[in-house]
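Visitor: one predicted model, sequence on top.
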Amino acid sequence: MKKDIKVLIVDDSAIVRKIFTEELSNEKGIQVVGTAPDPYIARDKILRLKPDVITLDIEMPRIDGLTFLKKLMHYHPLPVIIVSSLTKNGGNLALEAIENGAVDVLSKPGSAYSVGEMRKQLVIKIKAAAQVKMKKLQRTAIAGEYREILNQPLRETSDKIIAIAASTGGTQALETILKQLPPTIPGILIVQHMPPKFTTAFAERLNKICSIEVKESKNGDAVNSGCALIAPGNYHMLLGRSGSKYYVTVKDGPLVNHQRPSADVLFLSTAKSAGANALGIILTGMGSDGAKGLLKMKEAGAKTIAQDEESCIVYGMPKMAVKLGAIDQSVPLERIPLAISNIFKGWR
């Protein structure tokens, strides 16, 4: 019989601690072993209660969440879910936390989702975090040989599309891939399971460090070579085509696979609008979002890639896609940019 996932809630807000505790109290397989209003009390409870997962408020008195996270990762590494307000500063702090070892981010109750939707997100993220192998979170340098290969020019094209989806661990994986892609790469559409504002901050950060343009998508945006569009948090993104031009529709809608944006929504629309002119890629993350949509892409003639199990922070979404027969090749994360390059060089 599986043991319950032991969770420690660290937040200076008594209301947030109460909401999280109540919402998780009836969830099978999850046990809230304690709460803490600040990192000092949290430190003692971590040693005493030995939680499997921690939810951590990023903005707290005495010691801020980011400083505490850095100390925690150095002395006592544990899967940490960052809880932050829906502000631009909150988004930037959350991304910095992920760079320093946090596994995922969640918006504070009432910021983006109803309490019911927040509960679903919280449960999904806790279960995913419990599966994380902390050693895999150690960032590894990209081998120089791949950079050299990718510096070779690709033929610029406007009729090809790359659609990518990721969840837990996806921010690091996407950064690894996008930093290596040349400006001649076909247009890229990305679904990363993240709340609003966080996707804005994520797109802005990637745009600063990549040679391609990266931005959060807006309804009606054209899909152009050398540009990656990231679906905004809490909205679905679909690919459409008008004549020879691709564009995106960004819209509200019900959660799909408990997600909004959903990978399946993106992949299904890509199968319909781009057919064999597309490449679908599914990266690290828990659950099955994207697996069925990727199968539809493959059936429409698209090429498909999954991140391999060894390099995934959580091998869930790629595993389901492989299980459905939706994948042409499973590739280690550091080799995915090369695989993309080879596919488009061979495409005529």
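Guide: That came through, no problem. Numbers count the residues shown, from 1 in each chain.
Visitor: C-alpha only now, for contacts and for neighbours.
Guide: Fine.
Visitor: helix or strand: which one has Asn92?
Guide: Following DSSP states H and E, one finds Asn92 within helix 88-99.
Visitor: right, and the helix or strand after that helix?
Guide: strand 104-107.
Visitor: contacts for that next one?
Guide: For strand 104-107, the external contacting residues (CA atoms under 8 Å, 6 or more residues apart in numbering) are 80-86, 94, 98, 121-122, 125, 129, 168-169, 194-195.
Visitor: from these, which land in strands?
Guide: If you go by DSSP state E, those have Val80, Ile81, Ile82, Val83, Ser84 in strands.
Visitor: list buried residues within the residues you listed.
Guide: Taking 16 or more other CA atoms under 10 Å as the criterion, what is buried in the ones in strands among the contacts of strand 104-107 is Val80, Ile81, Ile82, Val83, Ser84.
Visitor: out of those residues, which comes closest to Phe20?
Guide: Using CA to CA, Val83 comes nearest to Phe20 of those, at 11.0 Å.
Visitor: try this one next to it:
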Amino acid sequence: MPTPIKVALIDDSAVVRKHLADLLTKAGMDIIFTAQDPLFAWPKMQAQWPDVVVLDVEMPRMDGISFLKQIMSHRLTPVVMCSTLTEVGCETTLQALEAGAVGFVTKPKAGLKDFLDDSGNGLVDAVRAAARANLSALPRRATPMPTPTPGGLKSPTAAPFVMPPVPGSPGAMAQTTDRLIAMGLSTGGVQTMEAILTALPRTTAGIVIVQHMPEAFTASLAQRLNHLCDMEVMEARDGDRIMTGRVLIAPGGKHLRVERQGAQYRTRVTDGPLVKRHRPSVDVMLKSVAQAAGRNAMGLLLTGMGDDGAHGLLEMFQAGAETIAQDEASSVVWGMPAEAIKLGAARHVLPLSAMAARICRFSAGS
């Protein structure tokens, strides 16, 4: 019988602590302690260190982001953020991810009691994914993001990850409509996406991305990445053209498909049922790319829990596309890539450090 995951739950609301503790306990986890704020939590952590910390953002005396940085500077520990602020202020979530959080769950502004009692609210899955996370694989930004808010804190126990820039190819611009790159990511994906995109030149072929995120987060993520990247990064809209120098990120709560219109690729952003419990779904996007672009496409399935995208990558492989799965050592959670490898969907299994160069070679037609 597997050892229960040891969880520390830190939230200033006694009601939230009780309901979430009950929820995680029913899922077979061991709540080793709860605390109303970081100053109460810290001595308890020193006495018994948890496998996963579930952490609110807005608390008295010390906010969750500051405490997250303190935890990570002391010992790399999987942290899941659970706060209303992560929905109201998307910047807060991105700061948490930069500082080392591996997941987040949003508490709704209305209907909180129903959320707290709902075993399908995403917290159990997020904690399980966090417990499996390979924190040493989390890419670290070398310099703070150019926004008014502070960037992530680099833990002294983890070497900074800096993907070297890849020089542009003079032939890449000719591939404006012929080539297409599709990426799917989940847990650990924000940091992984940033590491790849910041290494790509603006002459790279058009890129479409599904990152598992709820509504309102993807626009903020795209805006922040756009400040960092040579390529233009946008939240995808229905009918956007996929073209050289542009990255389109599927909006949270919507599916993203790719269609061929004459010599161009364009996005279809639609509602629809959850697929593999996700909307946007990586499978939905990759299957559409297989149909629309075939051998003119590259598919990458990167870090994340579950199997969303594995069958879509297989369809791309069968359509003649170049397909890549991230290797275990560089994945924060080796779930989605592992499932694709089991299906025989990946032509190549590569570390994160090799992704940008491979994308550039494909983009240039070599």
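Guide: It's in. In this text the structure is predicted, and so the values were computed from the model without any measurement.
Visitor: surely Ile32 of the second structure touches Pro4?
Guide: No: Ile32 of the second structure is beyond contact range of Pro4, at 10.7 Å (criterion: CA atoms under 8 Å).
Visitor: those two - which one has more neighbours?
Guide: A side-by-side neighbour count of Ile32 of the second structure and Pro4, using other CA atoms under 10 Å, places Ile32 first with 17 against 13.
Visitor: so who does the more buried one touch?
Guide: With CA under 8 Å, 6+ apart, Ile32 of the second structure has these contacts: Lys6, Val7, Ala8, Gln48, Pro50.
Visitor: for the ones in strands among the contacts of strand 104-107 of the first structure, give me CSV that also has distance to Gly290 of the first structure.
Guide: Converted to CSV, those look like this (distance: CA to CA, whole Å):
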residue, distance to Gly290 of the first structure
Val80, 25
Ile81, 23
Ile82, 24
Val83, 25
Ser84, 26
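Visitor: how near is the closest residue to Ile124 of the first structure other than its chain neighbours to Arg155 of the first structure?
Guide: Sequence neighbours aside, Met286 is the residue nearest to Ile124 of the first structure in space, at 7.9 Å (criterion: CA to CA, 6 or more residues apart in numbering). As judged by CA to CA, to the nearest Å, Met286 of the first structure and Arg155 of the first structure stand 35 Å apart.
Visitor: compare neighbour counts for these two and give me the winner.
Guide: Met286 (25 against 12).
Visitor: how about the helices in the first structure?
Guide: With helices called from DSSP state H, the first structure shows them at 14-25, 39-49, 65-75, 88-99, 115-131, 144-150, 170-178, 198-209, 263-274, 291-299, 317-323, 336-346.
Visitor: turn those into CSV, including distance to Thr184 of the first structure.
Guide: Formatted as CSV, the helices of the first structure follow (distance: least, CA to CA, whole Å):
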stretch, distance to Thr184 of the first structure
helix 14-25, 46
helix 39-49, 47
helix 65-75, 37
helix 88-99, 28
helix 115-131, 35
helix 144-150, 11
helix 170-178, 12
helix 198-209, 15
helix 263-274, 19
helix 291-299, 23
helix 317-323, 27
helix 336-346, 11
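Visitor: mind listing what's buried in stretch 20-36 of the second structure?
Guide: For stretch 20-36 of the second structure, burial by neighbour count (16+ other CA under 10 Å) applies to 20-25, 29-36.
Visitor: ok, stretch 105-119 of the first structure next?
Guide: The neighbour-count check on stretch 105-119 of the first structure (16+ other CA under 10 Å) flags Val105, Leu106, Ser107, Lys108, Pro109, Ser111, Ala112, Tyr113, Val115, Met118, Arg119 as buried.
Visitor: for stretch 81-91 of the second structure, same thing?
Guide: Met81, Cys82, Ser83, Thr84, Leu85, Thr86, Glu87, Val88, Cys90, Glu91.
Visitor: and stretch 218-236 of the first structure, by the same measure?
Guide: Neighbour count says stretch 218-236 of the first structure has 218, 222-236 buried, by 16+ other CA under 10 Å.
Visitor: over to stretch 123-142 of the second structure?
Guide: By neighbour count on 16+ other CA under 10 Å, the buried set for stretch 123-142 of the second structure is 123-127, 129-141.
Visitor: which residues are contacting it?
Guide: With CA under 8 Å, 6+ apart as the test, stretch 123-142 of the second structure has contacts from 5, 23-24, 27, 51-52, 54, 76-80, 98, 100, 102-105, 152, 154, 158, 160-162, 187-188, 191-192, 195, 305, 329-333.
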